[in-house]
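1. with the sequence up front, the predicted model follows.
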Amino acid sequence: MVKKILFIRRDNIGDLVCTTPAIHAVRNHYPDARIGILVNTYNVDAIRNNPDINEIYTYEKAKHAPEKNKISVWLNNLKVLHKIRKEKYDAAIGCGSYSPRLARYTFITGAKKRIGYLKKGMKSKFYNMPLYEPEEILHEAEKTFNLLSCLGINGAPQQLRIFPSGDEVRKVQDILNASGFSKEKYLIAFHISSRRPENRWPAEKFMELGKLILDRYNAAILLLWSPGSEKNIYHPGDDEKAEFIKNSLKPKPIACKTTKLGELISALSLSSLVVCCDGGAMHIAAALQKPIVTVWGSTNPKSWAPWGTRHVILTDGKDASNVSVNDVFAAISTMLG
């Protein structure tokens, strides 16, 4: 009998959000089970307040804390893994494509059943219930969900799930109120950041798009971005890009510098429509059931399209900067009716 199940999701925000349908399916199949999840400090806010999860274990990647001594970071992470081993989980699921480190983490948990993907033809002492990577291209939500077959759960993933904090929603609402925002207006969120350079849309194009929207619609623009200077080698952000867009539009966008992931989730939850690049914010918006217009570079839509919500993907398959402002505006007009 499976009574304790651990998910391991040690990568990026979007990957973790795409895991939430699998977590929910386990909760429905094993309603009395204790469900834990091991995540990192960077993505943990994406699963806070999730009623399907009993225990959240958080470890820190040394690259996310350059100001800390690496040895102290590693020691703290060992304490987290020791705590997990003491729980004696019945099953641990290493979510994501095969990686040696993910396989080792799954093994170290000490779980009786250790589930994860291997590349075709591989063998591993770390997984005792492995699956081979699917040959066909699947969406990340589907690929993660398929790992549940080892627990007797089959079918298709449902909606992504995310739960904004009430306190943080009120903080963003206060920012909107202070700006004079009227609820009769559309609130169109621009999230202007993306981790991969080829997925970034230029500031000048966001500015031109903003002018078209403000001329045509009774709308306000909520400007969101990854905080920090583009010159920061450890955590580069888009402060300069946001400042350019803010100062180029009249009326000015409502600039909301979200220093925590929970704040970004709350800000997106209040929007009418989200315009963004490929990245974690897009998957958060999908989990919030927001209509999305997204500008892409070379990412494969079959794997990473917004799951379970109305969306338009605009891409030439190579570089987001090649997508025209007029095409994005036409997609927004279709969404708004």
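-> Now that the structure is in, tell me what you want to look at. Residues are numbered from 1 along each chain as shown.
2. every contact and neighbour count from this point should use C-alpha atoms.
-> OK.
3. and the helices in this protein?
-> Remark: helices assigned in the chain by DSSP state H are 13-17, 20-29, 70-87, 100-108, 140-146, 166-179, 203-216, 239-248, 261-269, 280-287, 301-304, 325-336.
4. deepest in the core, which of those is it.
-> Highest mean neighbour count among the helices of the chain (mean count of other CA atoms under 10 Å): helix 280-287, with a mean of 26.
5. what's the angle from it to helix 20-29?
-> Calculated by axes from the mean of the first three to the mean of the last three CA atoms, to 10 degrees, helix 280-287 forms an angle of 40 degrees with helix 20-29.
6. hmm, back to that, turn the helices of the chain into a markdown table, including distance to residue 52.
-> As requested, these are exported to a markdown table (distance: least, CA to CA, whole Å):
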| stretch | distance to residue 52 |
| --- | --- |
| helix 13-17 | 13 |
| helix 20-29 | 6 |
| helix 70-87 | 18 |
| helix 100-108 | 21 |
| helix 140-146 | 15 |
| helix 166-179 | 18 |
| helix 203-216 | 38 |
| helix 239-248 | 35 |
| helix 261-269 | 18 |
| helix 280-287 | 15 |
| helix 301-304 | 23 |
| helix 325-336 | 32 |
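7. which among those helices is found nearest to residue 223?
-> Closest to residue 223 of those is helix 239-248 (CA to CA; 7.3 Å).
8. show residues contacting that closest one.
-> For helix 239-248, the external contacting residues (CA atoms under 8 Å, 6 or more residues apart in numbering) are 192, 203-204, 206-207, 223-230, 252-253, 255.
9. tell me the two of those that are most distant?
-> 230 and 252 (22.0 Å).
10. surely residue 96 is in contact with residue 115?
-> No: using CA atoms under 8 Å, residue 96 is not in contact with residue 115; the gap is 10.9 Å.
11. so between the two, which is more surrounded?
-> residue 115 (27 against 22; other CA atoms under 10 Å).
12. put this beside the first:
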Amino acid sequence: MRILILKRDKLGDMLLTTPMLRWLRQQLPDARIDVLANTYNAWVLDGNPDVDRVLTYQRATEGGRIHWKAVVAQLQQVFSLRREHYDWVIAANGEYSHRALKRARWVGGRNLVSYHEGAAPSWLSHPLTVPAGLHETQRLTHLLSALTVPLPESPLPLRFSLPEESRRFARAWLDERGLAPGGYITLGLGARRAKRQPTADQVKRWTRYFHEQWGLQTVFMWTPGKSDNPLYPGDDDIAQPVLDAGMPWLHPFRGPLKPALGLIWHGRTSLFPDSGLMHFAAASPGGVLGFFAEVEASPPPSQWAPVGPRARWLEAPKTLSDLDDGTVFAALTSLVEPHTDEIPPLCTSGA
């Protein structure tokens, strides 16, 4: 059996697809499992044993510009993939995506699986209704029901191999600052919704507590740029007051994703608002405490909470500033001092 999984989303979304791939490999060990991804997110599957082949394509439009070489290359790839005669092509999105479905149709295949809203076109052989109340990883795995694959009783863990370049960077960066692996907590601001970010005052209070209570330094991460940037809002407005405080236990890092992952992997644990970095941190040895806020108007943790045995999350009623420090420190204790508490369930709430 030949199966093609189409995944065109962001890095965190690709990571959340790995439980689906793991389950598919376990249930159909002799199947050929290929993944079609873009050049931006494909590296997340490097070294993944559940995939036979990762095929990539470059985005044809970026920043409003059309890249004609990419258009031609995509057309050539489509003709090549159609000659593969896949038995199953799966548009791996947790909800309906007309773009993903359109690309899946180009590839062809005997059976096409996708979530769909309303009346499905005749050429979509297996339209599925988005199941309510499931986590994104479970929604993706639910797509396999079209193949009559039994579904797992509980969510599967994420699978990710830290790139060697990330490890090398982290070792050098930590050595330069006299930081030991496991001797710090990573605290990040990366979130497009300001209500899910800690304030500058919270960052200063929390990192002081980490230092005085646990003897841990802090690696402080944020997205460069101003918050009013319409395309890529940054966190400089929050980060600058923190940097101006001159706290000796705080080590700023403002860099690309792969180096950031190396630092996350070598820390004791991490704190991140709902974001791609939160999901990667959940897959790291130290785990993560994730933050959500005003879920009535934003994607809820029931669908997007971090996944894993060392993944926790807190939910604030309106903004993250509503959370008192004691709630944050209590949730973090089992990650910093795992020997003092049993590992709690997948999700915990501070609301």
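-> Yes, it's here. Please read these numbers as outputs of a predicted model, since none were measured by experiment.
13. quick one: closest of the helices of the first structure to residue 185 of the first structure.
-> helix 203-216 (10.8 Å).
14. residue range for the closest one in the second structure?
-> Aligned by TM-score structural alignment, helix 203-216 of the first structure corresponds to residues 200-213 of the second structure.
15. residues contacting residue 35 of the first structure?
-> Neighbours of residue 35 of the first structure in contact, by CA under 8 Å, 6+ apart: 4, 5, 6, 7, 27, 52, 53, 54, 55.
16. any idea what the last one aligns with in the second structure?
-> Pairing criterion TM-score structural alignment: the partner of residue 55 of the first structure within the second structure is identified as residue 53.
17. separation between its match and residue 31 of the second structure?
-> Separation of residue 53 of the second structure from residue 31 of the second structure (CA to CA, to the nearest Å) stands at 12 Å.
18. how about residue 144 of the second structure?
-> Separation of residue 144 of the second structure from residue 31 of the second structure (CA to CA) stands at 13 Å.
19. how about residue 262 of the second structure?
-> From residue 262 of the second structure to residue 31 of the second structure the distance is 33 Å (CA to CA).
20. so what corresponds to residue 320 of the second structure in the first structure?
-> In the first structure, residue 320 of the second structure lands on residue 320 (TM-score structural alignment).
21. distance check, the closest residue in space to that match that isn't next to it in sequence against residue 186 of the first structure.
-> If the residues on either side of it in the chain are set aside, residue 320 of the first structure comes closest to residue 297, at 4.2 Å by CA to CA, 6 or more residues apart in numbering. Note on residue 297 of the first structure: its distance to residue 186 of the first structure, by CA to CA, is 27 Å.
22. please verify my assumption that residue 187 of the first structure contacts residue 218.
-> No: counting by CA under 8 Å, residue 187 of the first structure stays clear of residue 218, with 9.1 Å between them.
23. quick one: which of the two has more around it?
-> Ranked by neighbour count (other CA under 10 Å), residue 187 of the first structure and residue 218 place residue 187 first, with 22 against 12.
24. just give me the match in the second structure for the more buried one.
-> Aligned partner of residue 187 of the first structure by TM-score structural alignment: residue 184.
25. identify the residues contacting its match.
-> For residue 184 of the second structure, the contacting residues are 216, 217, 218, 219, 267, 268, 269, by CA under 8 Å, 6+ apart.
26. cutoff 6 Å now
-> Going by CA atoms under 6 Å, 6 or more residues apart in numbering, residue 184 of the second structure touches 216, 217, 218, 267, 268.
27. so what does the last one match up with in the first structure?
-> The equivalent of residue 268 of the second structure in the first structure is residue 272 (alignment by TM-score structural alignment).
28. burial count for its match?
-> Neighbour tally, residue 272 of the first structure, other CA under 10 Å: 16.
29. how far away is the closest residue to it other than its chain neighbours from residue 176 of the first structure?
-> Nearest residue to residue 272 of the first structure, sequence neighbours excluded (CA to CA, 6+ apart): residue 187, at 5.1 Å. Separation of residue 187 of the first structure from residue 176 of the first structure (CA to CA) stands at 10 Å.
30. in contact with residue 321 of the first structure, which residues?
-> Counted by CA under 6 Å, 6+ apart, residue 321 of the first structure has contacts residue 201.
31. repeat that for 10 Å
-> By CA atoms under 10 Å, 6 or more residues apart in numbering, the contact list for residue 321 of the first structure reads 197, 198, 199, 200, 201, 202, 203, 205, 295, 296, 297, 315.
32. no more questions from me, cheers.
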